[in-house]
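Asks: okay, structure incoming, though there's no sequence with it:
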């Protein structure tokens, strides 16, 4: 399958899975965004916090030695994700089985240079695991922003415009 078609199909599957249970609003950033594919926002007026997600799609399946998804993030792209001031994640998409795996991209400890863990899944066939993963992602984003002091900073910021 053509590499671009794999990527587009993976983005489509990701968009479908991340919007289950109407927890998140999804904004596709298009191919013009060099580092991330989606801006995700919590669909809750009390906590409309955001994160960025890079989608990596594959038709290669899983590693035999540890079961991880054969999707990878180049080191330079991973570093650019880490450097973004928003919470950042990578979504590995198994095109064949239409499963999505969410992984954090916050520091160099999380290097997905050859494969991605399959711990946090979004899967149409497993509603319980999908809901748990979406709830964990939502809480992770809330925790990030709640500990950032952004409300204090923004209220005291003096724009020069």
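Replies: Good, I have the coordinates. Just so it is clear, the model here is predicted, and its values are computed rather than measured.

Asks: hey, let's count contacts and neighbours off CA atoms from now on
Replies: OK.

Asks: so what's residue 44 closest to, chain neighbours aside?
Replies: Nearest non-adjacent residue to residue 44, counting by C-alpha to C-alpha, 6 or more residues apart in numbering: residue 23, 7.6 Å away.

Asks: separation between the one you found and residue 152?
Replies: Noted for residue 23: a distance of 26 Å to residue 152, by C-alpha to C-alpha, to the nearest Å.

Asks: one more: residue 6?
Replies: Residue 6 is 43 Å from residue 152, by C-alpha to C-alpha.

Asks: okay, those two: which has more neighbours?
Replies: residue 6 (18 against 9; other C-alpha atoms under 10 Å).

Asks: so who does that one touch?
Replies: Residue 6 sits next to 57, 58, 59, 95 when contact means C-alpha atoms under 8 Å, 6 or more residues apart in numbering.

Asks: one more to weigh against that first structure:
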């Protein structure tokens, strides 16, 4: 179940990042890096920059437990060693929380 939940979160992230806005194409191009990367799941390129390639790394954390009542924060856990590992990248890095809720 854990791998399935993570895969669903990564798929939701890809769909959200590739939404069409005012332009005829998405503004982000995410590329899944596979399970071999320890701290990041995606490299995401900003589409449309001509002179330089602009990108950032993302680790996706998925949950079905919702939000805290007091502070309305998503209930995801990120181990301290992952935070240190992500911070070691010499590039912008983000941890993205996905609330995977199935409605029937």
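Replies: On my side now, so go ahead. A quick note: this is a predicted structure, and the numbers were derived from the prediction, not measured.

Asks: TM value for the aligned chains?
Replies: The TM-score (TM-score structural alignment, normalised by the length of structure 2) is 0.88; 96 aligned residues with a C-alpha RMSD of 1.1 Å.

Asks: quick revisit: quick check: of the contacts of residue 6 of structure 1, which has the highest neighbour count?
Replies: residue 57 (29 neighbours).

Asks: can you tell me which helix or strand that residue belongs to?
Replies: Using DSSP states H and E, residue 57 of structure 1 sits in strand 50-58.

Asks: could you do residue 39 of structure 1 as well?
Replies: Element membership of residue 39 of structure 1 [criterion: DSSP H and E] is strand 38-42.

Asks: that strand to strand 50-58, inter-axis angle?
Replies: Computed by axes from the mean of the first three to the mean of the last three C-alpha atoms, to 10 degrees, the angle separating strand 38-42 of structure 1 from strand 50-58 equals 130 degrees.

Asks: off-centre distance for strand 38-42 of structure 1?
Replies: With C-alpha atoms, centre = their mean, to the nearest Å as the basis, strand 38-42 of structure 1 stands 9 Å off its chain's centre.

Asks: still on that earlier bit, so who does the residue nearest to residue 44 of structure 1 touch?
Replies: 42, 43, 44, 134, 138.

Asks: so in structure 1, which helix runs the longest?
Replies: helix 127-146 (DSSP state H).

Asks: oops, could you answer that again for structure 2 instead?
Replies: Per DSSP H, structure 2 has its longest helix at helix 2-17.

Asks: so how far does it sit from its counterpart in structure 1?
Replies: For helix 2-17 of structure 2, the mean deviation from structure 1 after alignment is 0.4 Å (mean C-alpha distance after the TM-score superposition for structure 1).

Asks: ok, how many other residues are close to residue 31 of structure 2?
Replies: The burial count for residue 31 of structure 2: 13, using other C-alpha under 10 Å.

Asks: where's whatever residue of structure 1 lines up with it, which helix or strand?
Replies: By TM-score structural alignment, residue 31 of structure 2 lines up with residue 27 in structure 1. Assigned by DSSP H and E, residue 27 of structure 1 belongs to strand 24-28.

Asks: so the longest helix of structure 1 aligns onto which residues of structure 2?
Replies: Using TM-score structural alignment, helix 127-146 of structure 1 pairs with nothing in structure 2.

Asks: residue 54 of structure 2: neighbour count?
Replies: 14.

Asks: which residue of structure 1 is paired with it in the alignment?
Replies: Under TM-score structural alignment, residue 54 of structure 2 pairs with residue 49 in structure 1.
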